[in-house]
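**Student:** Here you go, sequence then predicted model.
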Amino acid sequence: MSITTARYGTWKSPISSKLATESSVSFQEIRLDPAGAAGSVFWSELRFDEGGRYVICSLKENEKDFKVWTPKDFNARTRVHEYGGGAFFVHEGAVYFSNFSDQQMYMQKSPDCTPVAITPKDCGWRYADGSLSSKTGKIYCIREDHSLVEKKEAKEPQNTVVAIDPKTQKQTVLASGCDFYSSPRFSPDGKKLAWVQWNHPNMPWDSTALFVGELSSGGDEIVPGSAKQVAGGEGINVMQPMWSPNGDLLYISDQTGWWNLYQCSPEGNHQNLLPCEAEVGGCQWVFGRPDYAIDPSGSGNVILKMKGEIMKLDVKTKECKKIEVGYTSYNMLNFGWNGKLYCEVGSPTKFPCIVQLNTQNGEVKGIRESKSLSLDKDYFSIPVDYSWKTTDNDVCYGFLYTPKNKDYKAPDGTLPPLLVKAHGGPTSYSPNTLRLLIQYFTSRGFAVLDVNYRGSNGFGTQYRNKLKTKWGIYDVDDCCTGAQSLADEGQVDKNCLCIDGGSAGGYTTLACLAFKNVFKAGTSLYGVADLEALVRDTHKFESRYIDNLVAPYSEETKKIYDERSPIHYVDKLNCAMAFFQGDEDKIVPPNQAEMMYEAVKAKGLPTVLVMFKGEQHGFRKAENIQTALDGEFYFFAKVFGFEPADKHMSLDIKNLKG
């Protein structure tokens, strides 16, 4: 086929917004049955074309077709911490899960059975991160009690570690008094329980402590005086405790400045199993996504991910070998009794999928694809590592995607528009995996810079902590200097620089537009505009997050909050801004988008607000994701003055001239 010469941004692309969500799922959790059903793997998937419903599925070894467990009137999603995760587990062939509408825990014996509630209703209780011990017959999980908040007798819900008897529904509290708990894990003999705890203003990647307590003979109590801290503490992060078959306790800690894997013997001796300047773990925004896995057979092998590779570590000899499989992303690692690893994998040219991985020879067997799409790879832009100098003599990192469409080229001497993407969190990370939401832009003639600004995880504790007290400064600097660097190098059009981001990335976007004069347009998806309002209105999990990112809120620090809130600086705005927001968002309330929109509109700048009914924090409905994606591109096209090839989108953009 001949190649058409056309202006950047006007290229026609087969990667439509519908294609980006159609028959597409997002994998949330992967589970194996520790008590049986060897060779079966269970997972939950977010289905965009079912209104964002979470569905549990399973596949048996040597079978082709997977089973769907979750009936249509159920949604296997927990609201603990609002972000959830750890919504289900498996025991002796039965699935136990939290249901979104009532937040009760249910037990389901088979895909054809109706789920049965095993926790009381109308208690205001939510559950996450559970597992069932064959030794005690009890479920150990996190419980978040909202009952007093609902009665307006408390400001925050109470989080505890509880034991649940699934037969009687009786619950007992095992650990309480701290603001947060995670990862309750019982030892193989059922005699000990490990868990992680932390208090405000820490987040689960800040100062946390690992505790171990002795379980009573019935398994429903911690023996008084037996609970002891074994790792972590002030300035140290610990997470993801797991017991090996011989009773050693493994965990991830950043005490060296990097998230490394440690082992604590029954005698209390601690050892860094693989000292290295690389991260084994990642930020625990949600429950139930393990970054390493222990062979349950007792071989002493541990599988872990590091630097975009999958590794096998022999705990006894400390020998570590890379398993050659050809992916760049590995998530939710689970080691089966059959010696196989089950996890989610991805790469810049392959959609995330669940696979069975032979840890001996690297052979991969596909189980479930997040998206089945036969699209020529010549439409895909392959990211390259890109780093640049930023403020305070520092360096920032990101992934650069150049325009790519096999059917088009741009006129000689022209440069592409640049979209800078600021990830959420802000303590998060943008991976170099295939995402159609990026390819949508690159295949239409945009360059994209996906920024891992200072504060992102994956680059060690020091880099992760650089954003402390600097939110709204360093993230803004890094996005702006990244765009300027590419413009100065002559890789992108300096007059067509735009930026977008969701949640905390939406805040960075708004701050870039309010405080800097680099970008010509921006899109905020459920982004923060008023830091003071965020502190006042947000949920418990993040209610003190901003203490470290900015400062503890007080009358004395209110000035800092105001100085970094874009809503107070609309007089400095001189560019176009679009807003997409869910009207049921509890994390960033919709009034923030409304306030910002009204302010920009009053300023006479091009702007649009799209409010999605029934959406929460992050869009889950396919039609809304499509509208946001098409709408953002349409908005940029109108602002930059080019005619997109797609003609189906129209938005009521205020103050648009010409």
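**Tutor:** Everything's here; your move. Since we're looking at a predicted model, the values are computed, not measured. Numbering: from 1, shown residues only.
**Student:** only C-alpha atoms for contact and neighbour calcs from this point on.
**Tutor:** Fine.
**Student:** State which helix of this structure is the longest.
**Tutor:** helix 622-640 (DSSP state H).
**Student:** Run through the neighbouring helices and strands of it.
**Tutor:** Using 3 or more CA pairs under 8 Å, 6 or more residues apart in numbering; DSSP states H and E, the elements in contact with helix 622-640 are helix 17-21, strand 521-525, strand 576-582.
**Student:** relative orientation of that helix and strand 576-582 in degrees?
**Tutor:** With axes from the mean of the first three to the mean of the last three CA atoms, to 10 degrees as the basis, helix 622-640 and strand 576-582 are set at 170 degrees to each other.
**Student:** Just give me the neighbour total for residue 590.
**Tutor:** Per other CA atoms under 10 Å, the neighbour tally for residue 590 reads 22.
**Student:** from what I can see it touches residue 584, true?
**Tutor:** Yes. Counting by CA atoms under 8 Å, residue 584 is a contact partner of residue 590 at 7.4 Å.
**Student:** got the contact list for the nearest residue to residue 292 once chain neighbours are set aside?
**Tutor:** In space, and not counting its chain neighbours, residue 292 is closest to residue 304: 4.3 Å by CA to CA, 6 or more residues apart in numbering. Contacts for residue 304 (CA atoms under 8 Å, 6 or more residues apart in numbering) come out as 280, 291-293, 310-313, 333.
**Student:** What about those, which one has the most neighbours?
**Tutor:** residue 292 (27 neighbours).
**Student:** Quick check, it in contact with residue 333.
**Tutor:** Yes. Counting by CA under 8 Å, a contact exists between residue 292 and residue 333, whose distance comes to 5.7 Å.
**Student:** Pasting the second one now:
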Amino acid sequence: MELAPESDAVSAASAVRASIGFDQLRVVGEALYWLESRPSYGSGPTLVRWSADDGAADVTPSRFDVTSSVHAYGGGTYAPSSDEVWCAGANGLYRVAEGNVSLMLEDSSSFGDLTIGNGELLAVRETDDGDALVAVPLVGAPVMRVLAETSGFFGAPRPGPGMLAWLRWSERDMPWDSSELWVAPYGADGFLGDPVKLAGGPTESVVEPRWGPDAALYFASDRSGWWNLYRWDGESVEPVAPVAAECAAEPWELGYVSYDFLADGRIVMVVQEGPRHHLAVVDRAGAVAPVKLPYTSIKPYLAVRGASVALVGSSPQVAPQVALVHLGDEPRVEVLARAEHPGLDGLTLSTPVELRIPVEGSREVVALVYPPTGAAPDWCAPVIVRAHPGPTASCLVRLDWQAQFFTSRGFAVVDVDYTGSTGYGRVFRQALYGRWGIDDVVDCRAVAEFLLTEGRAVPGAVFIRGASAGGYTALQAVAQDGPFTAATAVSAIVDPERWAETVPRFQRAHATRLHGGAGRVHAANIRRPVLMIHGTADDVATADDVRELADELQARGVPHELMLLDGVGHYVATSAHAARALEAELAHYRSAMAAMASG
């Protein structure tokens, strides 16, 4: 089997260096702020400020990480004003002014969803015992006040006209399953009055509350089966723009902004349909009009600036970039920041094709197929099936340099939106509960078998890989008969029951609802070679489980490799060792193909 020449391929180091990320857009006056992750720098996110006069410039020094571990996944880690920025970091809350960073409040807790209101900084504070809504004065002594407490979780403290809105969900729930929207009087004295629940409950997820310029409270709810936009006018709740699509993102992080308000009273929002996103504008009558843009993936971080909206967009041919979309009769895109790709610009790229593939039980699954770079229309190649993490995440139609690393070497890469993925409504998102390791594996296997039947996949060269929850899917896929030749499991969960005990507080309810399907990955069932890549500092899926599985595989003589990355957490793909991990994965597949050819 002849693969692409190495000289024409994307190097692992280049694929990692090119994976610059932009997050958490905010606007203050005429200025825009965002967080920029630069894997090649080996540090955490940097806060960047952009203005029309000065362009983009770093606000925080390279030695300082604007980051938070609130609810394990962070979010809402900074809040800007006209001349200062308050942000979360190691050891507490910080103030950034004129390029200097000073500790505002020392506290070992985790903070997130930072918001300015009534002359004070509002935030969610998490400890081992639960969450609190807290307030810290912006001037004078930084004495923290607790506004509300819960043994569960809080999110989105949003000050409005004499009111404060926030989200709450119990420790027995995930916010995408069951969450509640509360409001209470919030006056100049800085204390809350009696709270009232407006929406949410056991069968409803409410996310992203925001006060509109009309003094109404807006939020997204999935009461219709889709996260759609609703409005509370002080008396009743009404739908704003019903559509059969997701108008909010699955809330793994705090601080998402999937919609915002234009100066003329219209609403701009991100809409997800399957693996694709688009921007839409909602007029005062509730009519939804799509905005034609060169992006197929848009992050849930919108920031309106007058008649324009800033966003983070990408497509299969365009790496993530910060863009200002001027919403006239003919929308105009002004790119403010883009990932630079020294040595990669001008390369031929593999563009994914979306397939809908039938699965047992009259279901179908969506897959994004990246052909080998430069392949002929009738290509047939080794195939890598990828199970995304989450498992409530989804495939994204965007430039993925790590996929290009493999396609430039003659592989096809296939992303699968298996059962449980977001983008297909509440019922589909919850369908994996109690069937984890079963239906997700069935879906991935169906995609692989379809490609084999169609003559696209080379028999004996079909692989499966996944990260986190997707790593569990990959391991279970080679613990039974099927088309897969080998598996790669990155930051994998091995034992759902044990994971439910060790997983961070935020995700315990998720672990409880997911397990009950295939159960623990047993070494005795593994039938194909496996590569496990894991960080020793992973606090979401501890390395102890993969060490134990590796020992059991060793005792049984099952081909395997365990790559432990010292000091790396759950996100191997953005670590300093990411290039090493990619090279190891490539070597794993080549070794499996060589063994099949010689056997």
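**Tutor:** Sure, I can see it. Here the structure is a predicted model, which is why all the values come from computation and not from measurement.
**Student:** if we can go back for a sec, mean deviation of the longest helix of the first structure from the second structure?
**Tutor:** With mean CA distance after the TM-score superposition for the first structure, helix 622-640 of the first structure departs from the second structure by a mean of 1.1 Å once superposed.
**Student:** What's residue 42 of the first structure aligned with over in the second structure?
**Tutor:** Under the alignment (TM-score structural alignment), residue 42 of the first structure pairs with residue 33 in the second structure.
**Student:** what secondary structure does that match sit in?
**Tutor:** Here residue 33 of the second structure is recorded as strand under DSSP: H, G, I helix; E, B strand; the rest coil.
**Student:** Let me see the contact set for the closest residue in space to it that isn't next to it in sequence.
**Tutor:** Leaving out its chain neighbours, the residue that sits closest to residue 33 of the second structure by CA to CA, 6+ apart is residue 49, at 4.5 Å. Applying CA under 8 Å, 6+ apart, we find residue 49 of the second structure in contact with 31-34, 55-59.
**Student:** Now intersect the contacts of residue 304 of the first structure with the strands, please.
**Tutor:** 292-293, 310-313, 333 (DSSP state E).
**Student:** Widest-spaced pair of these?
**Tutor:** Pairwise distances across these (CA to CA) peak at 13.9 Å, for the pair 313 and 333.
**Student:** Please enumerate the shared neighbours of these two.
**Tutor:** 303-304.
**Student:** From residue 404 of the second structure, how far out is the equivalent of residue 400 of the first structure over in the second structure?
**Tutor:** By TM-score structural alignment, residue 400 of the first structure lines up with residue 369 in the second structure. As judged by CA to CA, to the nearest Å, residue 369 of the second structure and residue 404 of the second structure stand 12 Å apart.
**Student:** again, but for residue 186 of the second structure
**Tutor:** Residue 186 of the second structure is 51 Å from residue 404 of the second structure, by CA to CA.
**Student:** How far does stretch 172-189 of the second structure sit from its chain's centre?
**Tutor:** Centre-to-centre, stretch 172-189 of the second structure and its host chain are 22 Å apart (CA atoms, centre = their mean, to the nearest Å).
**Student:** what residues does it touch?
**Tutor:** Outside of stretch 172-189 of the second structure, the residues within contact range by CA under 8 Å, 6+ apart are 118, 152, 159, 162-170, 192-207, 209, 250-251, 430, 506-510.
**Student:** still on that earlier bit, can you pick out the residue with more neighbours from residue 186 and residue 404 of the second structure?
**Tutor:** More crowded of residue 186 of the second structure and residue 404, by other CA under 10 Å: residue 404, with 27 against 21.
**Student:** Quick check: the aligned residue for that one in the first structure?
**Tutor:** In the first structure, residue 404 of the second structure lands on residue 439 (TM-score structural alignment).
**Student:** can you confirm its match is in a strand?
**Tutor:** No. Read with three-state DSSP, residue 439 of the first structure is helix and lies in no strand.
**Student:** Would you confirm that it contacts residue 15?
**Tutor:** Yes. Using CA under 8 Å, residue 439 of the first structure is in contact with residue 15, at 7.3 Å.
**Student:** Name the nearest residue to the residue most central in space within the first structure, ignoring sequence neighbours.
**Tutor:** Central residue of the first structure (CA atoms, centre = their mean): residue 285, 6.2 Å from the mean position. Excluding its sequence neighbours, the residue lying closest to residue 285 of the first structure (CA to CA, 6+ apart) is residue 83, at 7.1 Å.
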